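Peer 1: how would this look folded up:
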Amino acid sequence: MRDDNTRNTIIFFVAAALLLLVYQIFVIEPQTKRAMEERARQAPAAAVSTAAPNAPQMSQVVTREAAVAATARVPIDTPALKGSLSLRGARLDDLYLVQYRQTLDKNSPPVELLRPDGTQYAMFAELGWVGANVVGMPGPNTLWTLASGSKLAPGQPVTLTYANGQGLTFTRVISVDDKYMFTVADTVANTSGMPVTLRPYGSVQRQGVPPSLGKNGVIHEGGAGWLEGKRRPLKYAKWQKDGSSPTYTSTGGWVGITDHYWLTALIPDQKSQIDGQFRLTKAPTANILDAKFDGQVRTIAAGRQITETTRIFAGAKQRPVLEAYQDNLGIAHLDEALDWGMFWFLTRPIFGLLSWLYGYVGNFGLAILALTVIVRLVFFPLANKQYESMTKMKKVQPAMEELRAKYKDDPQKQQQELLALYQREKVNPLAGCLPIFLQIPVFFALFKVLQLEIDMRHAPFVGYIKDLSAPDPTTVFNLFGLIPWDPGTLPLMGSLFAYGSPPGFLHIGVLPILYGFTTWLTTSMSPPAPDPVQQRIFQFMPLLFTFIMAQFAIGLLVYYTWSNCLTVLQQYVIMRRFKVDNPIDQIIRKVTGKPKPEGVG
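Peer 2: Got it, this is the predicted structure:
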């Protein structure tokens, strides 16, 4: 039977390794290749479209530079944003986040948020009006007139105008603050001699999803909004598969499109009723994803005018900034643009604590270490009970093995003797389970926080760690850079070793190895499983987790490796107190040649 178990275990691990290899070659490698091609392309922007104003647009693909140069524009210049506003359609469609770079290179261009219609993966925001049987409504091709202002900047609004020749004059005043909020006041004056009925709308449109987006299984990317009093997330994959969402009738709220760290959202008057929706239009070249709202129908009497004010958030999802807008402008739940997850009641305070620690120590890596210590201190009493229970179980393990061998043919008697042993030694096999279950929500909340926090992006720590949000750049296969050779250049198998996002499955750096070693130590300090096959599986788990965790941001590995070190220290002290042999002392004895002390079990 034991030989069969051994054979089955080997078959399982070989099959698992082959599956991982196939997944890497046929799934991860093509995804990485597409993402690299997309980043290498500065694919570009827009041509003319002829659809209705409130319908998604599709057009011929041109370069970004050509699209920007094709229309008259108003420059946008703030401490956080650079770009331009198109006078054709009065669209916000050319925007960069100047405080964030695409890569760590000091000459790297800033992060691109919006790009004009017609470019590959175009994304833009537009506002407008629709009216049944109203001739001459401004649309995507309408060329507005710049009436005042030469540059859109904080304290320097611009005014655009358009007269439709049918007695309607449209005036659009656009202002921007020093962060990421645009305010658009749209006025319609009616001199036609008869009442007209119009309805305002807003749209954030993305023409195709870049291959680098929508792959994050932890942080939401796709449609986002707060409508009908609820958070309304819609992942890119589901959006493209299931099509348009239901229409949400909401008072206030907001709707938009979000990526890992960035958000473009439309924010109507918070006292007005709107109909919000995530719409999908399939097209031959790219699916068009449209996060939109339609406002209330407005009737403008002859000789009167109305004004509709809408805000557009276009920028980084910085929690203090989102909360300031939420509080100062009365925007409902704007901080829900951050994906707090199902354990939001833990994620929010932990996020706040980590941000405070970062502000205090000035280094995000040190903030992670400090957070780890605080979390370990909070759970110290529970962990102590857990480790004491595990240590007692490890201490009686030899006696348990003797009883199992002695009564292997009488399971009932074996169970009775084991229970008697537990009572004599005051051991409860289940005592270590409750603390573990209580810590699981915190584990997931921490995992979420460390990927949610934008301050970890491109944040250096110590030595070779230049970006805590990226995987470990070193690899054991060139002795961590000591050998001038890149294993990612290997023919056929290079993708398995290559560094990227995610890296190849066999790309194992310094910190993943330290994580694996400390995980092995914590596992070795626990009582072994009674079944030999389970024992082999548990012995293999640290190695498996080493490869799995190597795919994640190195900031996560900093947390979990440091947490493992604190766990090992706590377990070591308890095992020494109960005189139970442990792997650290075993390693020391092998190195020094000293015998095991008397009385240590």
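Peer 1: going forward, measure contacts between C-alpha atoms and count neighbours the same way
Peer 2: OK.
Peer 1: what's the burial count for the closest residue to Leu143 other than its chain neighbours?
Peer 2: Once flanking residues are discounted, Leu143 sits nearest to Arg88: 4.4 Å by C-alpha to C-alpha, 6 or more residues apart in numbering. The tally of other residues near Arg88 (other C-alpha atoms under 10 Å) stands at 19.
Peer 1: quick one, what contacts Arg88?
Peer 2: By C-alpha atoms under 8 Å, 6 or more residues apart in numbering, the contact set of Arg88 is Thr71, Ala72, Pro140, Asn141, Thr142, Leu143, Trp144.
Peer 1: Please generate a structure for the following sequence too, so the two can be compared:
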Amino acid sequence: MTDQKNLILAILLSVAIVFGFHFLYEKPRQEARQAELARQKALTEETVDVTQPRLTPGAAPVTEGPTGPRDRAEVIAAGNRIPISTPQLHGSINLIGGRIDDLSLANYHVTPDEDSPEVVLLSPVGTPSPYFAEFGWVGTEGMPVPGPETRWTADGGTLTPGDPLVLSWDNGQGLVFERVFAVDENFMFTVNQRVRNTGDAPAALSTYGRIQRRGTPETSGFFILHEGAVGVFDGVLQEFDYEDMQDTPDPLKTTGGWFGITDKYWLVSLIPDQSQTVDVRVVHQNATGADIYQVDYRTEAATLAPGQTVDTTHRLFAGAKKADLLDEYGDALNIPRFNYAVDWGWFFFLTIPFFHALHFLGGLFGNFGVAILVFTIFLRLLFFPLANKQYESFAKMKKLQPKMEELRKRFGEDRQQLSLKMMELYKTEKVNPLAGCLPILLQIPVFFALYKVLFVTIEMRHAPFFGWIDDLSAPDPTTIFNLFGLIPWDPPSMLMIGVWPLLMGVTMFLQQKLSPSNPDPVQQKVFLVLPFVFTFMMAAFPVGLVIYWTWSNTLAILQQWLIMRRMGVKMT
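Peer 2: Sure, this is the predicted structure:
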């Protein structure tokens, strides 16, 4: 009875979690988002000191301009800017400060509708959510170096692939600074910082790069996905979520590597000269109630003699985390583990090849949803021998159920005697009740790795399937509670139970009917609730995952049915 009570309690708690999802998670999350937007409206132009990037946490920030956020288009229109135009990027460089602070992704839109706005990646200071990248110099005390208020002179027009942009500034004390921006066909900027000493005294300078984000962004909130600061330091991948950044990690020293801020699908990353040793810092600061997150690095100081010119090359990746493209950059530029900007997880030895297989099949069939179906077939074939053993064990157990029921009637509440007789029955009939468990355990890492691939890779974002599914990365947009759109009513999110989640629940129910039933009648009834619970739970997941789960269940049912028929087991 204790076991039954515990099981019933666990199921009731699961149901409560599902039905309370909207009120205990979704609603507070939306309220928190609104509160964050309100905080961002109070965001001023205060920031970590640009001229001293090694500013210790907690030191007073400096002011860059007027307070109060404004419309993004208004801020950009009011600036002195040079356009950026590539096949993948649209934006501009601010000649005040020489920042890359205006970028949108030309081939990625907010919704599956290609007429919807482009995804905005970077935004200038003065907008509700500033997010920018910047490079500069640090000199000795009293030495004028370019800063956030510096007005650069541009030599050139629009920055395009093959047409770099040169910015220059003279500090009036013998140092001429130049910043040369170049961009490729995709998402990689090359920034060459050049200083020429025309004076008669040596000058000591170091260079830096930084990425700054103001306001805590809304994250996916799933434990299997990292969002926040990320980087590779001396070959070791390190991740800091936004809470970790608030704990102000200690500065790190690395030779080469890369470091930046990642979202689910997008990455903004600094990439120093891979032969240089740099100091890297992950910084958090709170200014006027708003959080400021920064990742920066600084090179070692170099002395510039009179008449000498020094060049330092930096790179900036700002765009979509396309795995193949990250691999190409990593190989071409010798960037260590750059493809790990995609959160492959603990089972990377499975997730990476799974991704490449799905990507190949998606290109072959022209539909990522079809790729999921075909890959699932291959996966089921791979585990066919193990699944056969599992289902044969299930079939034998199901065949023995009448004899097991007789033993339960004979020995009633004498659990010890019943257990002994059950073991004798298993031995006589040569049945191992645990034989079906090992195949399941071996398949768990594989199925979890596939789930990870489908969840974190950008290739599934806004990828259509068939019919009403125009985005495999979003939940099924239909719901049974308005008869799949026939009734003009928009149910709350917790009632969005679409066609595919319902199909998944049906396949779970059919699998239960084919499997050996639990000997306890109370537990039998409790387990009948599980397909219903999982239908509600999976309805909130990306429909690509639900399609995979439904199709996998269907193949499993077919295999199990064939085995049971071959073994002469009665279908119930």
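Peer 1: Give me the subset of the contacts of Arg88 of the first structure lying in strands.
Peer 2: Among these, no residue falls in strands (DSSP state E).
Peer 1: Could I have the buried ones of those residues as PyMOL selection syntax?
Peer 2: Per 16 or more other C-alpha atoms under 10 Å, the buried members of these correspond to this PyMOL selection:
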select buried, resi 72+140+141+142+143+144
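Peer 1: Just give me the neighbour total for Ile211 of the second structure.
Peer 2: Ile211 of the second structure: 24 surrounding residues under other C-alpha under 10 Å.
Peer 1: a strand runs through it, doesn't it?
Peer 2: Yes. Assessed with DSSP: H, G, I helix; E, B strand; the rest coil, Ile211 of the second structure lies in a strand.
Peer 1: re the thing from before, the residue nearest to Leu143 of the first structure -> the second structure?
Peer 2: In the second structure, the residue paired with Arg88 of the first structure is Ile96, using TM-score structural alignment.
Peer 1: same for the helix or strand that contains Leu267 of the second structure, what does it pack against?
Peer 2: Assessed by DSSP states H and E, Leu267 of the second structure sits inside strand 266-271. If contacts are counted by 3 or more C-alpha pairs under 8 Å, 6 or more residues apart in numbering; DSSP states H and E, strand 266-271 of the second structure sits against strand 203-214, strand 258-262, strand 309-320.
Peer 1: which one of these is the most hemmed in?
Peer 2: strand 258-262 (a mean of 28; mean count of other C-alpha atoms under 10 Å).
Peer 1: State the span of the first structure onto which it is aligned.
Peer 2: Residue span in the first structure matched to strand 258-262 of the second structure, by TM-score structural alignment: 254-258.
Peer 1: Average separation of that stretch from the aligned part of the second structure, please.
Peer 2: Its aligned residues in the second structure lie a mean 0.5 Å from stretch 254-258 of the first structure after superposition (mean C-alpha distance after the TM-score superposition for the first structure).
Peer 1: roughly how far apart are the residue of the second structure positioned farthest from its centre and Trp468 of the second structure?
Peer 2: Going by C-alpha atoms, centre = their mean, the residue of the second structure most distant from its centre is Arg410, 56.6 Å out. For Arg410 of the second structure, the distance to Trp468 of the second structure equals 56 Å [C-alpha to C-alpha, to the nearest Å].
Peer 1: before we move on, what about Phe189 of the second structure?
Peer 2: For Phe189 of the second structure, the distance to Trp468 of the second structure - C-alpha to C-alpha - is 39 Å.
Peer 1: Please apply the same query to Val183 of the second structure.
Peer 2: Val183 of the second structure is 38 Å from Trp468 of the second structure, by C-alpha to C-alpha.
Peer 1: Neighbour count for those two, which is higher?
Peer 2: Just comparing Val183 of the second structure and Trp468: by other C-alpha under 10 Å the higher neighbour count belongs to Val183, 24 against 11.
Peer 1: Skipping adjacent residues, who's closest to that one in space?
Peer 2: Phe189 (4.4 Å).
Peer 1: what about the one you found, which helix or strand?
Peer 2: Assigned by DSSP H and E, Phe189 of the second structure falls in strand 188-197.
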